[in-house]
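Asks: got a sequence here, can you model it:
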Amino acid sequence: MTESHAEAIAFPFGRPDPFTPPERLAALREERPVTRMAYPDGRVGWLVTSYSAVRSILADPRFSSRRELLNVPVPFPLMQEMRRPADPGMFIRMDPPDHTRYRRLLTAQFTVRRMKQLEPRIHEITEERLDAMEKAGPPQDLVREFALPIPSLVICELLGVPYSDREEFQQATAVLLNLESAVEDIRAAVARVAAFFARLIELKRAEPADDLLSGLVTGGELTDEELGNIGFLLLAAGHETTANMLGLGTFALLQHPEQLAALRADPSLADNAVEELLRYLSIIHIGPIRAALEDVEVDGELIRAGEVVTLSVQAANRDPSRFTDPDRLDITGPASGHLTFGHGLHQCLGQQLARVEMRTAFPMLFDRFPGLRLAIPAQEVRMRDTMSIYGVRELPVRW
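Replies: Predicted structure coming up:
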C-alpha cells in the first residue's frame, strides 16, 4: 500500500471528436488509474479511470454519496452551497438508512415488469412524434421534435405531471444542469421548481389520480418538501438522460453507417444496440463522485478518510481490460457490463424505463425515415460540453 505524492492534475476536458472521451483519460487509465486530482476550490482528491476500480468503489459502502462530503471536479457557481446536507427527498445524495427509505418507496414503480407494461404507450407516443415530424417535413431538429418529447411525455404520464407544463420544468432543468449558469439564474430555477411542485402536490392531494406522484402523496409517508424534491429528481432524470441518449445516439449511428445498416437489417439487435450505445457514449461524463469514510486502498493507492473521488465512467466504459476493442462502436458485439447506469445501491432507478424508450424509439425512427441524414455538416453539430449530462444541443436532420 502506498500514499501517492504524484502531482495533482486538473479534470481532463477536450474531446478529439464528439464520441471520444478526452485522450488524457485513456493515458491515465494506462499509467495510473487512481491518480491525484486538483479540485477547483484548491483541495486535492482523486480521479479513477479503470473499470475495475470504478466498479469496486461504486459497490463499496466505505465510500459515501452524502452531498456535504463531496466536491465537484469542475468550477460551479454554488460550490460552497453544495457543501451542506442534501435537501429532504434528494436521495441520490444520501447514504443508508436515509437513501434506503426513499429508494424503497420508489423501487416498485420502476420494475422490469412495470416498464414492459408501458411499452404500448411508449410505442404510441413515438408514433405520434414521427407522424408530427413527417407532417411538418424536413429539415427538423431531432432533439426538439423527437429526442426530448418522447421521454418527457412518458415521465410526465408516469408521474402525473401535465405535459403542458413541460417548458417550465425543461427550462429550469437546463439551467440547473448547465455548469456555466449564473448564480441568480440557478436560484431562480430552484424557486420555480419548488413553486411548481407545491401547486402540483396540492392538486394531487385534492384530486388524486392513477399516477406515481398521487400514490406518494396519498401514501402519507412523505412531507411536501420531500414530495417536491423527489418529484423534480425523477422528472429531471427521467427526461434529460434519455433525451440526450436519443439525440447523441442518432448522431452516432448516422456517423457509423455500417452499424446503422446492421440495425436496419436485423431489428432484433435493438436491445444490444442500446447497451452498446450506452457504453460507447457514456453521457455521464464528469462523475459520479464519492467521498471516503475511512482510509481505503484502491489499486495500491491509499485514499484517506474525507478525500473526494471522481469516478470517470466514460474512461471505465472504454477500458480494454474489460471490453474488446472498446473505442469502436459495435452493436453486434457483447455490450453488457457497462457502468453508465452506475453500480451498487445507487444504480439508476429508471434504467429499465430508459432502455424501453430507446429500444422502441431508435428502430421506429430509422424505419419511418430510411433516408435520415444530417442537415448540416457533422462538425457543425453543437455539443453539450458545458452540461453535466453530455449530448447534442440540436441535431438538424433531413430525410
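Asks: for the rest of this, base every contact and every neighbour count on C-alpha atoms.
Replies: OK.
Asks: tell me how far the longest helix seen in the chain lies from the chain's centre.
Replies: What stands out as the longest helix in the chain, according to DSSP state H, is helix 224-255. Averaging C-alpha positions (Cα atoms, centre = their mean, to the nearest Å) puts helix 224-255 6 Å from its chain's average.
Asks: residue 315 contacts residue 24, correct?
Replies: No. At 9.7 Å, residue 315 and residue 24 do not qualify as touching, with contact defined as Cα atoms under 8 Å.
Asks: which one of those two has more residues nearby?
Replies: Taking other Cα atoms under 10 Å, residue 315 and residue 24 do not tie; residue 315 has more neighbours (27 against 15).
Asks: ok, now how distant is the closest residue to the more buried one other than its chain neighbours from residue 9?
Replies: For residue 315, ignoring the flanking residues on the chain, the nearest one in space by Cα to Cα, 6 or more residues apart in numbering is residue 49 at 5.2 Å. Counting by Cα to Cα, to the nearest Å, the separation of residue 49 from residue 9 is 13 Å.
Asks: and the longest helix of the chain, what does it pack against?
Replies: In this structure, helix 224-255 packs against helix 149-159, helix 166-177, helix 183-206, helix 212-219, helix 257-265, helix 270-281, helix 351-368, with contacts taken as 3 or more Cα pairs under 8 Å, 6 or more residues apart in numbering; DSSP states H and E.
Asks: structure for this one too, so we can compare:
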Amino acid sequence: MKVVDAIKQRVGKFLLERTMRDGIDLRKMRFLPDNVTMPLKRDGLDPLPEMAKVRADEPVTKLATLFGKNIWLVSGYSEAREALADRDAYSNDIGQFVSQDGRSDEEQIGGLGMTDPPLHTALRRYLTPEFTMRRLARLEPEIERVVHERLDAMEAAGPDVDLVKEFAFPVPFQVICELLGLPVEDRERFFALGVARFDLTQGGSGAFGAAAHTREFLIKAVAAQRDNPGDGLIGGLIKEHGDTLDDLTLGGIADGVFLGGYETSASMLALGAYLLAENPEAMELLRGDPADREPVDRIVEELLRHLTVVQLAFLRFAKRDLELGGKQIKEGDPVAISLLGANRDPEMAGADPDTFDPHREPTRHLAFGHGMHRCVGAELARMELRIALRALAERFPDLQVTARRDDLDFRKLSAVYGVEELPVDLYGARRAAAV
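Replies: Here you go, the predicted structure:
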C-alpha cells in the first residue's frame, strides 16, 4: 500500500508540475492529491477525526501548495462565516483555474456559485422572485402528491426496498423538474448526471464533463420553449425576460437550479432517513400533532446541521493579501471552506456537536452557506424535507435499515456526500417484534 501511495504522490507531482508549465486547468486533473481531499472524506456520517483536530489547532490551516499557490482550509465556524460574508475580500470566479479557451457554450464554466458581482447580482435577481415563500407555496401540493405517490410505490414493492432508488432520489428529481417545467419524457435523460456533477474521484475531469452534458440538455430545453413557453421556471423566465436573456444564459440559470436543488436534496433525504431509522425518538416526534410544526422544524434543522451534505462551499480566491484566523493569505490563494467542519464546531453547536440531537435548539448552521452566495433554494429544500420525512415517519414508523454501516456504499470523494443504496425493511421493527 505504501508503494502505491508513493507512486500516486510522484505521478501527482508530475501532473501538477506539467499543469503549472502548460497553464492551469482543473479539467485536466485526473485525481486530487490526498492532502487536498481530507475535508471531502468521512467516517460514516461524521468528519474524519483529523478535522476536529485541525479545527481545534488551526481553524484556518494550509492544506497544500498547488499551482504555486497556498490552498487554505477554513473549518472554524466564526472564520467560515467571516469568509463567506466578505464579498470584497474574496472572489468566486473559478475561471482563473479553468481554461475556457476553445470551449463550446455548454462547456463554459459559470453559474451563481462561480461568479462575482455584477454578473452574480444580475443572475440572482432573475431567480430570487421564483423562490419567495409565496411562490413556493404553490409547489407544496405538488410536493405532497409526489411524496405520497412514492410512498405508495414503496409499499407496493416492499417490504424490502432500496430507499435511495424508490424515494430519496425520485422525490426531489420530480419536484425540480416540475419547478423547471421539463417535459415528462425528457426527465430520465439526465437522471444520473446529478451524482457525476459532484464526483471528484477523477479529479476535475469527470465533474466538468458531466456539467457540460447537463448544461447542453438544459440549453436545448430553453430553446425548445422559446416559441411556446411552459408553466415552469424556464417558461416564466422566457415570458418575463426572453428579450434580454439568450438561451445560453437561461440554460445556465436552469442548470444552477438543477445543480442546487436535486442532488443535494436527494442526499439529505437518504441520509436523513438513515439517521431517523436509528433514532426512534425522532421518528415519534415527526409523527406528532400535525398542527405543531416546531418539532418537525427542529429535527429538519438538526439534520441539516449534522449531515451537511454539501461538504465544501464554492472555492473562494483572495482578491488581495489579507488575514483570516491569524493566518496571512496571499492574493490569489484559494480558500476552501468546510461547511461540515464549521457545523460541527462546538462554538456554534454547543455540547456534543458530533451527536444528532432532535431536541437541539436550532442553530445558525451553514448548511446552505452564508452571505450573497447562500443557496437561493434553501426554503424549497426545507419544505421538501419537512413534507417527505414526516410522511415517511407516519407511513413507515418501524423503518429499519437492513445493512450494516460498514457495508453501505458511502461516496468516497464527492462535494455532495451521500450513499449509493440504502436497503430497508419498511416494517422491520414491527416484524421483528412479531416473531
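Asks: could you export the helices and strands packed on helix 224-255 of structure 1 as TSV, including mean neighbour count and distance to residue 329 of structure 1?
Replies: As requested, those are exported to TSV (neighbours: other Cα atoms under 10 Å; distance: least, Cα to Cα, whole Å):
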stretch	mean neighbour count	distance to residue 329 of structure 1
helix 149-159	22	24
helix 166-177	17	27
helix 183-206	16	37
helix 212-219	18	37
helix 257-265	16	8
helix 270-281	23	6
helix 351-368	20	16
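Asks: so what's the residue count around residue 92 of structure 2?
Replies: A total of 24 residues lie near residue 92 of structure 2 under the criterion other Cα under 10 Å.
Asks: which non-adjacent residue is nearest the residue nearest to the spatial centre of structure 1?
Replies: Centroid check for structure 1 by Cα atoms, centre = their mean gives residue 241 as the closest residue, at 4.2 Å. In space, not counting the residues next to it along the chain, residue 241 of structure 1 is nearest to residue 389; the distance is 7.0 Å by Cα to Cα, 6+ apart.
Asks: correct me if wrong: residue 367 of structure 2 contacts residue 343.
Replies: Yes. Using Cα under 8 Å, residue 367 of structure 2 is in contact with residue 343, at 7.5 Å.
Asks: pull up the overlap in contacts between these two.
Replies: Residues touching both residue 367 of structure 2 and residue 343 (Cα atoms under 8 Å, 6 or more residues apart in numbering): 305, 308.
Asks: for burial, what's the neighbour tally of residue 113 of structure 1?
Replies: Counted with other Cα under 10 Å, the neighbours of residue 113 of structure 1 add up to 11.
Asks: just give me the match in structure 2 for it.
Replies: In structure 2, residue 113 of structure 1 lines up with residue 134, judged by TM-score structural alignment.
Asks: nearest spatial neighbour of residue 320 of structure 1, skipping sequence neighbours?
Replies: Residue 320 of structure 1's closest residue in space is residue 326 (Cα to Cα, 6+ apart), at 5.9 Å.
Asks: residues in contact with the one you found?
Replies: By Cα under 8 Å, 6+ apart, the residues touching residue 326 of structure 1 are 280, 317, 318, 319, 320.
Asks: can you find the partner of the fourth one in structure 2?
Replies: When structure 2 is aligned by TM-score structural alignment, the residue opposite residue 319 of structure 1 is residue 345.
Asks: gap between its match and residue 351 of structure 2?
Replies: From residue 345 of structure 2 to residue 351 of structure 2 the distance is 10 Å (Cα to Cα).
Asks: these two: which is more packed in?
Replies: Each of residue 345 of structure 2 and residue 351 had its neighbours counted (other Cα under 10 Å), and the higher figure belongs to residue 345 (24 against 11).
Asks: the residue nearest to residue 315 of structure 1 -> structure 2?
Replies: In structure 2, residue 49 of structure 1 lands on residue 75 (TM-score structural alignment).
Asks: again with residue 260 of structure 1
Replies: The alignment partner of residue 260 of structure 1 in structure 2, by TM-score structural alignment, is residue 283.
Asks: would you check how far apart its match and residue 341 of structure 2 are?
Replies: The gap separating residue 283 of structure 2 from residue 341 of structure 2 is 26 Å, by Cα to Cα.
Asks: ok so, going back, doesn't the residue nearest to residue 320 of structure 1 fall inside a strand?
Replies: No. Read with DSSP: H, G, I helix; E, B strand; the rest coil, residue 326 of structure 1 is coil and lies in no strand.
Asks: fine by me, we can end here.
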